[in-house]
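1. Structure of the sequence below:
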Amino acid sequence: MFGLGKRRTKLGKWIDKRGISQSWIREKTGLNKNTVGDLVNDTDRSPTQSTMKKILNALREIDPNVKSDDFWDM
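-> A predicted model of the protein is given here:
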C-alpha cells in the first residue's frame, strides 16, 4: 500500500495530522518541490533561516502559535 511506513520529520507529521499538502506549502512559500519534500521526509535535512521563516509564516495561517522548535532542533 502506498505511503505506509514512510519516514517523516516533525514537520511532515505535523502537516499530515492537519491534512496540509506539500503543494500548499510550495504555493504559500515559493519554495521548490525538492526543498519541501526533503524537509518533510529527510530527518537529516535542516532548513536555512530564510526557508524556515517562509515555512513558519505559511504554517501560522493554520496555527498562529507554531514555532521553529516544534519542527527543528536549532
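
2. only C-alpha atoms for contact and neighbour calcs from this point on.
-> Will do.

3. does the residue nearest to N41 when sequence neighbours are not counted count as helix, strand or coil?
-> Using Cα to Cα, 6 or more residues apart in numbering and skipping the chain neighbours, the partner closest in space to N41 is R8 (4.5 Å). For R8, the assignment made with DSSP: H, G, I helix; E, B strand; the rest coil gives coil.

4. compare with the first, here's sequence two:
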Amino acid sequence: MFGLGKKRSRLGKWIDQRGVTQQWLCKEAGINKDTATRAASSDEYSPNLKTANGIVKALRKIDPNVNLDDFWSM
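-> As a prediction, this is how the structure comes out:
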C-alpha cells in the first residue's frame, strides 16, 4: 500500500498511483530525501525551477506526457 494514510500532494498521489517510490525519484531526479518528501506531501511546497525540472525529467521516463504544471504553478 502506498501513501500509508499520509497527506499527499498532486506529485505524491501521481507517484503512488504508479507504484513509484520516493527513493527512485531521488535517484533519478538527483534530489535528496527531504526534498522528495516535501514535494510528495505538500501542495504548498514549490521547488526551485532546477529541482522541478529534474523531477519532471525523471517522471517522463514513466509517462512522457508529464508537465511541470501538472504539479506546480510556476
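
5. which stretches of structure 2 form strands?
-> Assigned by DSSP state E, structure 2 shows no strands.

6. which strands and helices sit next to the longest helix along structure 2?
-> Taking DSSP state H as the criterion, structure 2 has its longest helix at helix 49-59. Contacts defined by 3 or more Cα pairs under 8 Å, 6 or more residues apart in numbering; DSSP states H and E place helix 49-59 of structure 2 against helix 22-29.

7. Spatially central residue in structure 2, please.
-> In structure 2, the residue lying closest to the centroid (Cα atoms, centre = their mean) is L11, at 4.3 Å.

8. I'd assumed A39 was in contact with that one.
-> Yes: with contacts counted by Cα atoms under 8 Å, L11 of structure 2 reaches A39, the gap being 6.7 Å.
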